[in-house]
Structure formats: structure tokens, C-alpha cells
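Q: Provided below are the primary sequence and the corresponding predicted coordinates.
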Amino acid sequence: MDRSFTRDAEAVADHERAIQAPIDRKEAASGGDEQSDQAVQAGARPYPEPPFPKQHQRKPGDESRLDPAPLYDAPFWKGSGKLEGFAALITGADSGIGRAVAVLFAREGAHVAVCHLDEDQDAEETRKAVEAEGRRAIVLQGDVADPAFSKAAVKATLDAFGRLDVVVPNAAFQEHVEAFEDLTYDHFDRTLKTNLYGYFNLTQAAVPHMKPGGAIVMTGSVTGLMGNKDLLDYSLTKGGIHAFARSLGTHLAPRGIRVNVVAPGPVWTPLNPADKSAEDVSTFGSQTVMKRPAQPEEIAPAFVFLASPQMSSFITGEILPIIGGYGGG
């Protein structure tokens, strides 16, 4: 082979090393990137960042026991009638993202039906928070995997408020496994029943009662976009939710009903301490670009945006990721 190629290659390597050397010297002197472990604070107020107290909860998890308490009330958010006179039905509204969405919906003028599984205290706190915004709230307990409950919840919402404008399928089951062989049929079935059947049941029960201008805003996940090695079944359902929303959005467009998804990354809610080990909870969200998990109030504005015909009338079948830049965590 022509030696000139070798000489050229060696010259390029020397050039690359010359570029690298001053950077190596600077990093050695400074000890590396001093900002690499600091959480990003770019919001309306400072948000908690890892490490968190080590904690683990029994399912489905209680927001009242989380330390630090999730921030959901968004005191900086000023309502402007984006959902004035609307009625919304939200599953999993007792805590986490669901509670934060309920509060902002109420602040924008909507009455809210709060659905939950068995977290009575948390659900009561959500009801009080909605009523503190000057709107009405009803609390409904049941399993979203049961189609009869979805029908009953829709009827109760119509009976209470006389209409149904916004539906937020949000309730979810999540439990990790370290080995594929550990994912039992019962575990897999429970995840699909809650996360897929639950969304299907609610939307099918609600759609006949929705009018043009109505909206369905589903809760997806970064796991449905990127996958997660320990959340095989959960990721499958979230990807299914994304595809369901794209298809249902197309199907319902002629009826004037929009369907979209908010796909969060790590969010500080009871869902995760009720899944992860106490050790993992302490570093939850640290692998995102933001170096921290989102707080529920940082996610809820996206639901307002997609629910309001004032703000997103030309958007349907879309997935809106809110993932803190995502870093694989």
C-alpha cells in the first residue's frame, strides 16, 4: 500500500491528539464538568432533585406518603377560561399527573369527575383542590379494566354536570421485572387490562356523549417511545396507547373530536415508589438531561393545551413528549 496513506493517517492522528490535549489538560485541572451532576432548574419555581429519601410503597401508592410531596398546584398558573363551562372525566385523578391535570382544568373553568382505584384520602384531596378553584367535583371509585365501571363513570359525569367534553385516560399499572422469565402471565394480563383495556373502555363509553370541540387526551410515556429493559409489559402498553390515539384521532376527526397523547418521562408520583426499590427511588430521574424527575405541575399544562379548542384545534393524533431531554433513565 502507498506509504503516503500511512503518513497522511499518522498526520491526522497527530492533529486529533493536538486538538484533544488542551481539552484534557483543562478538564484535569478543573476536575471535569462541574455542572454535570447538578439538576436543571428552568421552571417557575425550584423543583426537588435527587437524591430523595429512600422509600417504597405498596401498590397503588399514596401521594400523601411521598417525601418530598409532589408539586401539583402550579400557583404561578393563571387561568384564562380555556375550558370554561366544560366537564372533564379523569382516571387516576387522585394523585400524580391526574391530580395536577384536575387542578389546572378546574382553574381553566372545567368541572371534574375524579376516578380512582382505592386511594380514598388522595382522591378527597383532589376533590378539595378542584373545589378550591371554584369548580365542582365528583369522586368515583372503580377499576378501569371493568367496562361496566367506565360506563357508570360516564353516566355519573353526565348526571352531575350535564355534559362531557374532555376525557383523560390516565390510570396505569406499572411493575418492573429484572428477568423476562419473571414476567408472569398474571402480571402481564394486569398491565394490559389496566393500561390498554382501561383506555379502550373509557373512550368507547365516552365518545357517544361527546360533541364537536371535545377532546381525548391520553397519558402515554417515554417508555412507549424508547422502550425500557425492565418495563417490558408497561412499555408495550404505552406504545399501544400511542398507536391507539393516532388511529382514534383519525377515526373521530369527522366528528370534531380530537385525540392526542402526552408522553412524559420520569415524573415524581406514587406510581414509581410503588414499583421501584427504595434505593432506585432515591436517584429517580437523575439520568434525564435535567438530572431530576418532572413534578406533576410541569406536565399538566400540556393536557390543558391539548384539551382546549382555543389552543389546539388543528392538532389530533399527535404524541407530545415531555421527557426532560431524556438521557436513558
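A: Nice, I can see it.

Q: going forward, measure contacts between C-alpha atoms and count neighbours the same way
A: Will do.

Q: Check for me that Met218 belongs to a helix.
A: No. Using DSSP: H, G, I helix; E, B strand; the rest coil, the assignment for Met218 is strand, not a helix.

Q: what's near enough to touch it?
A: Residues near Met218 by Cα atoms under 8 Å, 6 or more residues apart in numbering: Val168, Pro169, Asn170, Tyr199, Ile241, Ala245, Val259, Asn260, Val261, Val262.

Q: what about the nearest residue to it once chain neighbours are set aside, which helix or strand?
A: Nearest non-adjacent residue to Met218, counting by Cα to Cα, 6 or more residues apart in numbering: Val261, 4.6 Å away. Using DSSP states H and E, Val261 sits within strand 258-264.

Q: circling back: number of residues surrounding the residue nearest to Met218?
A: Val261 is flanked by 28 other residues according to other Cα atoms under 10 Å.

Q: ok so, going back, what does the strand holding Val261 rub up against?
A: The contact list for strand 258-264 (Cα under 8 Å, 6+ apart) reads 213-222, 224, 242, 245-246, 248-249, 252, 299, 302-303, 306, 313, 315-323.

Q: sorry, back to before: out of the contacts of Met218, flag the one nearest to Leu117.
A: Taking Cα to Cα as the measure, Leu117 lies nearest Asn170 of the contacts of Met218, at 11.9 Å.

Q: ok, second structure coming up, stack it against the first:
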Amino acid sequence: MTVDPRQAGPRPPFPGDQQQQKPGLTSKMTPAPDHGEESYIGKGLLTDRVALITGGDSGIGRAVAIAYAREGADVAISYLPVEQSDAEETARWVEKAGRRCILLPGDLADEAHCRDLVSQTVGQLGRIDVLVNNAAAQVVNEELDDVTPTDLENSFRVNVFAMFYLAQAAVSHMEPGATIINTTSVQAKVAGEKMLIYSATKGAIASLTISLSNLLAPKGIRVNCVAPGPIWTPIQPIVKKPEELSSIGEKTPLGRAGQPAELAPAYVLLASREGSYMSGALIPVTGGMPML
């Protein structure tokens, strides 16, 4: 039975009056995002592997954690301490799949914490086979003068610098066949005028992915990235005004926002043997928005 992709998830309008303060919680979103809780079926593609997923408490990170667990992997997730309730819900789904999940709260803007995430993962789960750099800070601007040094520095620390630190720490523990998967964005190419900082960081991630893939290929470690379009995650009610939130995804060719569950298969492909000849790739999951 085929599924019409235009109808595969909720379509706008969404309730516009559900703004949240940073960092945002899944439990406060209407409609509730779909992370594949009731739909993702594993095939044993990641049996007995270990994955560290940043931003694994909610959104795309939660969907990836659930999918990886159902594919047979143990999972470590990082998140901000105020997101503890979301993280515990993710852990519940991972453990329901019969896999281990360790919770690692802290701030990715801190280099020492990034390196400790890898140490904790290896110490508690025995190894690290997959690093998913997914967490991101997003700020919006109306004018150029709205860009503050604090926003600029923090965004690059969380979105870009943390990827360097995590990769540096993880690679020394990785065997050939291990993978690094970065989350970039359609904004790396679309670069909306209100996303000056965010677009810059996501462009940097896309370039970093290619360079790192070339550097690590001789070690047998693959590096790729996924570029989401507008996805229904807690980042949306944080940064969007009511009228923007109400119509999210409306301008995509498919006419709707994506659900986190629709991203998970791309991350599974890139982490598994099925993606063994993929390195330096960018996979767009954008609802048809072009990345030219």
C-alpha cells in the first residue's frame, strides 16, 4: 500500500499560540511530533553497535535513538539539563526496545563536556561505533544589527566547535567501519535572511563533513551529513512567531512540515553496512525544497 507523501504527516495550519522559551520541550507541542514510536520497525542493521547522539532527548535526535535501538544498538544521548524529562522519555523507548541507554546532560558549548561525552559513552557502553552530531542552537534576526556577539559565539560553539571536539575524542576509539553523521540543514543553501548565524553554522557543517570524510577515509571511518528541511521539533515554537508557526512547511513542495520519524531512515542508512560506499555525502530530507 502506497502513502501519499503530502498526507504522511500533519499539514498546516498548526496552533500558532504555543511559543516556548529555550530550549523547548516536546511535551508542550501540539500536535505531538512523531518520532516513530509506533511505526519504526527494525531489521537488525545495527546489532550490538554503540551510538552517541547529541540532542538525543527530542526531535530528530529522539527519532534516531528509537530507530537505532530497534536496529539493535545501545545509545548514549546528550542534552541540556533542563531537558531531563524529554531525555527520560527517549530512554524509555530505547529500553523498551531491549537496548541500553545512558543519559549525559551538559552543555556542548563546553569543550571539556564534549570530550567527556565520548569518555562516558566508552566507559559505560564499552565502545563507540556511531557519532551523531545532531544538537543545534538556533537564533533568528530581523536586521544585521540584531546579531549579537553572544549569539554568534554560542551558536558556533554548539553547532560547529562541538563537532570538532567530539570527532577528535571519538576517532581514537573508533574501528574501521565506524561512522560520523552530522546534521546540517536546508539553510546551508537556502540561507534565509532571518537565519544569518544559523545558516552560516550549517554551511560550515556541510563543508566540515566533506573535509572530515576525506581525512578519515584512510582509517575506514565514513563521515556524512543529513540536511533537514522544516521539521516539527521543539526548535520551531522557540524561534517562530505565531503566524510563522501556524504555516510551517506550507511553502515546501509537499505542503507540510516533516516529522522527526521521517529523518530516522537516513541516519540508519548512513550508520549501517547498507551505506558502506557513502562518505562525504549530504542527504536532503526537505519535503522537496531544492539544495542547489
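A: The structure has been received and is ready for your questions. For clarity, every value in this text was computed on a predicted model and none was experimentally measured.

Q: ok, back up a step: any chance of the contacts of Met218 of the first structure in JSON lines, with distance to Ile97 of the first structure too?
A: As requested, the contacts of Met218 of the first structure are arranged in JSON lines below (distance: Cα to Cα, whole Å):
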{"residue": "Val168", "distance to Ile97 of the first structure": "11"}
{"residue": "Pro169", "distance to Ile97 of the first structure": "11"}
{"residue": "Asn170", "distance to Ile97 of the first structure": "8"}
{"residue": "Tyr199", "distance to Ile97 of the first structure": "16"}
{"residue": "Ile241", "distance to Ile97 of the first structure": "17"}
{"residue": "Ala245", "distance to Ile97 of the first structure": "19"}
{"residue": "Val259", "distance to Ile97 of the first structure": "18"}
{"residue": "Asn260", "distance to Ile97 of the first structure": "16"}
{"residue": "Val261", "distance to Ile97 of the first structure": "13"}
{"residue": "Val262", "distance to Ile97 of the first structure": "11"}
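
Q: Average offset of the strand holding Val261 of the first structure relative to the second structure?
A: With the two structures superposed, strand 258-264 of the first structure lies on average 0.3 Å from its match in the second structure, counting by mean Cα distance after the TM-score superposition for the first structure.

Q: Give me the distance between the most centrally placed residue in the second structure and Asp57 of the second structure.
A: Closest to where the C-alpha atoms of the second structure average out (Cα atoms, centre = their mean) is Asn134, at 3.2 Å. Per Cα to Cα, to the nearest Å, Asn134 of the second structure is found 11 Å from Asp57 of the second structure.

Q: what do you get for Gln84 of the second structure?
A: Gln84 of the second structure sits 8 Å away from Asp57 of the second structure, taking Cα to Cα as the criterion.

Q: Could you do Asn224 of the second structure as well?
A: Applying Cα to Cα to Asn224 of the second structure and Asp57 of the second structure gives a distance of 22 Å.

Q: quick one, helices of the stretch 101-250 of the second structure?
A: 111-125, 149-156, 162-171, 187-190, 196-216, 235-239, 242-246 (DSSP state H, counting those that start in this stretch).

Q: Now tell me what touches the shortest one from outside.
A: Okay, so that is helix 187-190 of the second structure. Met195, Tyr198, Ser199, Ala200, Thr201, Lys202, Gly203, Ala204, Ala206, Gly229, Met291, Leu292.

Q: So what's the gap between it and the chain middle?
A: For helix 187-190 of the second structure, the distance from its own C-alpha centre to the chain's C-alpha centre is 16 Å (Cα atoms, centre = their mean, to the nearest Å).

Q: whereabouts in the first structure does it align?
A: Taken onto the first structure by TM-score structural alignment, helix 187-190 of the second structure occupies residues 223-226 there.

Q: what's the mean gap between that stretch and the aligned bit of the second structure?
A: After superposition onto the second structure, stretch 223-226 of the first structure sits on average 1.2 Å from its aligned residues (mean Cα distance after the TM-score superposition for the first structure).

Q: Tell me the buried residues in that stretch?
A: Within stretch 223-226 of the first structure, the residues that count as buried by 16 or more other Cα atoms under 10 Å are Thr223, Gly224, Leu225.

Q: Among those residues, find me the one that's closest to Val207 of the first structure.
A: So of these, ranked by how close each gets to Val207 of the first structure (Cα to Cα), first place is Gly224, at 24.4 Å.

Q: Please convert the contacts of helix 187-190 of the second structure to TSV, extending it with neighbour count and distance to Pro253 of the second structure.
A: Output for these, formatted as TSV (neighbours: other Cα atoms under 10 Å; distance: Cα to Cα, whole Å):
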residue	neighbour count	distance to Pro253 of the second structure
Met195	19	21
Tyr198	27	23
Ser199	23	21
Ala200	19	24
Thr201	27	25
Lys202	25	22
Gly203	20	23
Ala204	16	26
Ala206	23	23
Gly229	24	11
Met291	16	13
Leu292	6	15
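
Q: from the residues you listed, which single one is nearest Arg6 of the second structure?
A: After measuring the contacts of helix 187-190 of the second structure against Arg6 of the second structure - Cα to Cα - the closest member comes out as Gly229, at 14.6 Å.
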